[in-house]
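Enquirer: Starting from these lines, generate the structure:
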Amino acid sequence: MNKAELVSKMAALSGLTKANAEKALNAFMEAVTEALKKDDKVTLVGFGTFMVTKRAARKGRNPRTGQEIKIPARKVVKFKPGSNLEAAVGKKK
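Expert: Presented below is the predicted three-dimensional model:
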């Protein structure tokens, strides 16, 4: 599902217009982005949690040359699904 399909589905489920559903989705994405930039967690009970974790520096290899390279430490975004989401996805059809 891409963004346009998600906006259409949100509009259909909520009774909003597609324009308003897109504004709501954009606002949600902006709010989550701002929170994660501040190293905050965003928890949606039953759905899941967005969080920032730190990945340590490590050594890697250039696959083309085999030369060892240093990969710097960085922050990465992770998502941990909530129990309701896991239950909904894990159900057998």
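
Enquirer: C-alpha from now on. contacts and neighbour counts both.
Expert: Noted.

Enquirer: most centrally placed residue in the chain?
Expert: In the chain, the residue lying closest to the centroid (Cα atoms, centre = their mean) is residue 79, at 5.8 Å.

Enquirer: And this one, please, so the two structures can be compared:
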Amino acid sequence: MNRTQLIKRMAQLSDLPQTTCKATLTQLEAVICKALHEGETVYLPKLGVFEIRHHLPRSGRNPQTGAEIQIPLRTVAAFKPASQLKQAVSG
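Expert: This is a model prediction of the structure:
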């Protein structure tokens, strides 16, 4: 399902116009992005947790040359699904 299909499905289920659903989805995305940027964790019951994870710097090897390289610190957004979401997907 892509973004357009999600908006259409939201409109069907809520009996709201697609423009309202699109605006709501856009605001939800913006709020989650801003919260993660500020270092907050976003917990949505029944769905899961959006959080920031830090991967420490480490050494690695260039697979083409075999030379050792330093891999810098990385900060990534992560999603951990709630148990209810896992159950819904599995059965």
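
Enquirer: Let me see the TM-score of these two.
Expert: Once superposed, chain against chain, the TM-score is 0.91 (TM-score structural alignment, normalised by the length of structure 2); 91 aligned residues with a Cα RMSD of 1.2 Å.

Enquirer: rewinding a little: was I right about the residue nearest to the centre of structure 1 contacting residue 44?
Expert: No - in this structure, residue 79 of structure 1 is not within contact of residue 44 by Cα atoms under 8 Å, at 10.9 Å.

Enquirer: Can you list the buried residues in the helix ranked longest in structure 2?
Expert: Secondary structure of structure 2 per DSSP state H: the longest helix is helix 18-37. Neighbour-count burial for helix 18-37 of structure 2, counted by 16 or more other Cα atoms under 10 Å, picks out 18, 21-22, 25, 32-33, 36.

Enquirer: And residue 72 of structure 2, what's its match in structure 1?
Expert: Aligned by TM-score structural alignment, residue 72 of structure 2 pairs with residue 72 of structure 1.

Enquirer: List the residues that contact its match.
Expert: Going by Cα atoms under 8 Å, 6 or more residues apart in numbering, residue 72 of structure 1 touches 56-58.

Enquirer: Give me the mean distance between the helix or strand following the longest helix of structure 2 and structure 1.
Expert: Sequence-wise, the next helix or strand downstream of helix 18-37 of structure 2 (DSSP states H and E) is strand 42-44. After superposition onto structure 1, strand 42-44 of structure 2 sits on average 0.4 Å from its aligned residues (mean Cα distance after the TM-score superposition for structure 1).
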